[in-house]
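In: Sequence and predicted model, in that order:
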Amino acid sequence: MTRTVNLYHAKTHLSALVDAAEPGEEITIAKNGVAKARLAPIPKAPRARQPSGAMKITCIVDDVDETDERTARDFEGSD
């Protein structure tokens, strides 16, 4: 979604406009009815996990964050 605001409104409501742009809204800033700038979200870069060197770990498997059902049952206990 894109909306256009005038420069005065952008100056007086910049914080609110940044909050609106963060989740994905694009805002065009116009001066005298002519578009001059665009406020858009910055894409989040995927964070690559790196081993810290503790315990001599040399790699991290891709599914390290997935839930292991057997382990989950062990934590929940059996009836």
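Out: Yep, that arrived.

In: C-alpha from now on. contacts and neighbour counts both.
Out: Noted.

In: Touching stretch 16-35 from outside, list them.
Out: Outside stretch 16-35, the residues that touch it by C-alpha atoms under 8 Å, 6 or more residues apart in numbering are 1-7, 10, 36-42.

In: again, only using 7 Å
Out: Contact with stretch 16-35 is made by 1-7, 10, 36-41, as judged by C-alpha atoms under 7 Å, 6 or more residues apart in numbering.

In: can you tell me which of these are in strands?
Out: The strands, defined by DSSP state E, take in Thr2, Arg3, Thr4, Val5, Asn6, Lys36, Ala37, Arg38, Leu39 from the contacts of stretch 16-35.

In: let's bring in a second model and compare:
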Amino acid sequence: MQVTIHNAKTNLSKLIEAAKAGEEVIIAKGKIPVARIVAIPQNKFTIGLLEGKVTGDGPDFFEPMSEDDLALWEGKA
């Protein structure tokens, strides 16, 4: 959609919602396009996404490995 600067000032919230919905919004001075409103992609990353879903004890990385595990790790098994 193409709108004039005056229309863009009057309906900015609606134009932003249209851009978020994927519509191309062009602002024109008279009939000459001068600007485009585009949505910024929102980050979908959520901290703690697996909280409460992972059960059991994980490895203790600060404890020494057993001799058998160490031999496997060093390729001596």
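Out: Looks like it came in fine. Being a predicted model, the structure only gives us computed values, none of them experimental.

In: TM-score of the superposed pair?
Out: Overlay of the two chains. TM-score (TM-score structural alignment, normalised by the length of the second structure): 0.55; 52 aligned residues with a C-alpha RMSD of 2.2 Å.

In: quick one on the thing from earlier: format the contacts of stretch 16-35 of the first structure as CSV; extra columns: neighbour count and distance to Arg70 of the first structure.
Out: Output for the contacts of stretch 16-35 of the first structure, formatted as CSV (neighbours: other C-alpha atoms under 10 Å; distance: C-alpha to C-alpha, whole Å):
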residue, neighbour count, distance to Arg70 of the first structure
Met1, 7, 44
Thr2, 12, 47
Arg3, 10, 50
Thr4, 17, 53
Val5, 17, 54
Asn6, 16, 58
Leu7, 19, 58
Ala10, 19, 54
Lys36, 12, 57
Ala37, 13, 54
Arg38, 14, 50
Leu39, 19, 47
Ala40, 18, 44
Pro41, 16, 40
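
In: What is the aligned counterpart of Ala72 of the first structure in the second structure?
Out: Per TM-score structural alignment, there is no equivalent position to Ala72 of the first structure in the second structure.

In: Next: Pro46 of the first structure.
Out: Taking TM-score structural alignment, the alignment pairs Pro46 of the first structure with Lys44 from the second structure.
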